[in-house]
Each structure stands twice: as C-alpha cells, then as structure tokens.
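> What follows is a predicted structure for the sequence shown.
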Amino acid sequence: MIAHLSALSGFIIPIGNILGPLVIWLIKREEMPFVNEQGKEALNFGISVTIYAVISWLLMFVLIGFLLFVVVGIFWVVVVIIAAIRASEGKSYRYPLNIRFVK
C-alpha cells in the first residue's frame, strides 16, 4: 500500500511519483514478495504517467494537451487510490495503461 501511496509525493516533489515507489521497492523487495510485485507496478505506472504527462504537455501547442493533461492528472490520482485500497486488502492490482519497464 505504501508503494502505491508514495506515488502521490509527486504533488510535492518533482518526479516524486517515480522516486517514492522506487525507494519503497528497492528497500522492501527482498523481504516481501507482495511489495516486490506491487512496487514494480507502482514504479512502472509512475514512469508511464510521467510519459503521458510529457506527451500532453507537448500537445498543449495544439490545444488538446490542456484537456489531456487534466485527464491524465485525474486518472493518476484515482487509479493510485484504487491501487492502495486493493493492496491494503492484500489483493494484487495491475494498473491500466501501464507500460512495464521494470519486470
């Protein structure tokens, strides 16, 4: 659950949505298989959302990016909260639209 919620540190720290899950995953991956699995999911989602946000930012020059940027932000927060709830119940969660960089 902490790996998922740590992604919300992106509101405070630039690229915190990547750094938070990365730190949790690196520290706990050896001790807990569930944290290893969910930490990778959260890390991959942080990277994916950052890519989607950069693409949205680039598309702001043709105006559609403003809407996409807002949609990506709302999507990110909602999905992270859902993932944290599922993890707190002990259930695995796979993020939608997640590019799996770390396997």
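Received it, and whenever you're ready, just let me know what you need. Residues are numbered from 1 along each chain as shown.
> okay, CA-based contacts and neighbour counts for the rest of this
Fine.
> Okay, strands next: where are they in the chain?
Under the criterion DSSP state E, the chain carries no strands.
> Can you give the contact residues for stretch 19-26?
Residues outside stretch 19-26 that contact it (CA atoms under 8 Å, 6 or more residues apart in numbering) are 2-4, 6-7, 9, 35-36, 39-40, 42-43, 46.
> Quickly check the residues you listed for the two that are furthest apart.
Farthest apart among the contacts of stretch 19-26 by CA to CA are 9 and 36. That separation is 19.5 Å.
> quick one, helices of this protein?
2-5, 16-28, 33-58, 64-88 (DSSP state H).
> Redo those as a markdown table? Include mean neighbour count.
Listed next are the helices of the chain as a markdown table, based on neighbours: other CA atoms under 10 Å:
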| stretch | mean neighbour count |
| --- | --- |
| helix 2-5 | 23 |
| helix 16-28 | 20 |
| helix 33-58 | 21 |
| helix 64-88 | 16 |
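> show me what contacts the nearest residue to residue 99 once chain neighbours are set aside?
Closest residue to residue 99 apart from its sequence neighbours, by CA to CA, 6 or more residues apart in numbering: residue 48 at 5.8 Å. Contacts for residue 48 were tallied using CA under 8 Å, 6+ apart; they are 97-99.
> putting a second one here so we can go through both:
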Amino acid sequence: MESALTKHEKNLSALIHASTFSKFFFPFGNFIIPLVLWTANKNEYSFVDHNGKQALNFQISMLLYSIILGIVSVPFLIGFFPNIFDFGHFGFDGLNNFNNLNISFNSDNFRFGKWLFPLGVAGLVQGALFVVNIVYTILATIRTNEGQEFEYPITINFIK
C-alpha cells in the first residue's frame, strides 16, 4: 500500500495524529483539529479516512477512560474530606509531644493512609493513560508518515 500513497496523504495523516497534541494549547483541541482535518479530506483519500478515524477513536477512548477513572475515585475523595478537618494531627495540641522525641508512625493515627492508597493508584493509572496517549500518538505520527497503517491499542471504535 505504501507505493500507492502520495506524500500529501502521508503528511496529512501524520498531521491528523500530531494535531491531537493541540490539547495542550487549547481545550478539546485533540478532538476539534483532527475532526476538521479528517472531515475535509476523508472522501478524497482512504488512507487519511482510516487514520482520522483511528486518531479520533483513540482520543475519545482516552477521554472515556479518564472520566471512568475519575468517577471511580470520587468516593475515595469524598471519604477523605471528613478527616481533613480533624486538626488533632496538624493543630497546636500536639506541639508538646515534640519535646519527648517520640517519633513513631502508627497507621491508626495516620488517617490519610486509608484514602491515600486508592487515590494514589488512581493517580498512577491516570499517569499511565497520559504516557500511553503520548507514546502511541508519536508512534502513529511516525508510522503514518512512513505510509504504514497504524492501529491504536485499547481503542473503542466509536467511528466506523
């Protein structure tokens, strides 16, 4: 398929994938710019049509995964708020204990521990999604510029 593709098709497909990085400059740029480029050229070039669908499906899937992860982590965050106003650990009533040099970490006294772990896991998963998005978008840009068809992993096909 590489021989039948023109340089314009390859560049346009790579531009569609690379334009998803516009989300760092303005909101929803990762949807708007690829959508405009794809809809303007999808009828003329089948390679551009395929890559536009792939880029948009991947970005929509990443948004959906982030929303689901946020919804799952909300109960842990709400459960954390009642303990944030307990000033027993951060107030002035514990200052006289610093003279005794009794430094010990008891998990019963550290009330953030039971909520910090699930939020930390959610943060790590969100970071992993961010890295996957960056790495696979760069790979897609490079491969489509070389004329290869690229399929993103963990993508739900919303646009067929």
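That came through fine. The structure displayed is predicted, hence computed values, not measured ones.
> with the contacts of stretch 19-26 of the first structure in mind, which one is nearest to residue 70 of the first structure?
residue 46 (16.1 Å).
> Please say which position in the second structure the closest one maps to.
Aligned by TM-score structural alignment, residue 46 of the first structure pairs with residue 59 of the second structure.
> same thing with residue 34 of the first structure?
Aligned partner of residue 34 of the first structure by TM-score structural alignment: residue 47.
> Relative to the second structure, which residues correspond to stretch 12-19 of the first structure?
So stretch 12-19 of the first structure sits over residues 25-32 in the second structure, by TM-score structural alignment.
> and the matching stretch, how far out from the chain's middle?
14 Å (CA atoms, centre = their mean, to the nearest Å).
> Regarding it, how distant is the last residue from the first?
With CA to CA, to the nearest Å as the measure, stretch 25-32 of the second structure spans 12 Å from end to end.
> and what of stretch 19-39 of the second structure?
End to end - CA to CA - stretch 19-39 of the second structure spans 14 Å.
> Then stretch 39-46 of the second structure?
12 Å.
> Quick check: residue 156 of the second structure vs residue 69 of the second structure, distance?
The separation that residue 156 of the second structure has from residue 69 of the second structure, given CA to CA, amounts to 16 Å.
> Next up, the contacts around residue 38 of the first structure.
So residue 38 of the first structure contacts 3-4, 87, 92-93 (CA under 8 Å, 6+ apart).
> Closest one to residue 67 of the first structure out of those residues, please.
Nearest member of the contacts of residue 38 of the first structure to residue 67 of the first structure, counting by CA to CA, is residue 4, at 25.1 Å.
> Give me the most central residue, the second structure.
Centroid check for the second structure by CA atoms, centre = their mean gives residue 130 as the closest residue, at 3.6 Å.
> Show me what it lines up with in the first structure.
That one, residue 130 of the second structure, aligns with residue 73 by TM-score structural alignment.
> any idea how far that match is from residue 65 of the first structure?
Residue 73 of the first structure is 12 Å from residue 65 of the first structure, by CA to CA.
> ok, now residue 14 of the first structure?
From residue 14 of the first structure to residue 65 of the first structure the distance is 20 Å (CA to CA).
> try residue 40 of the first structure
28 Å.
> swap in residue 4 of the first structure?
Distance from residue 4 of the first structure to residue 65 of the first structure, by CA to CA: 26 Å.
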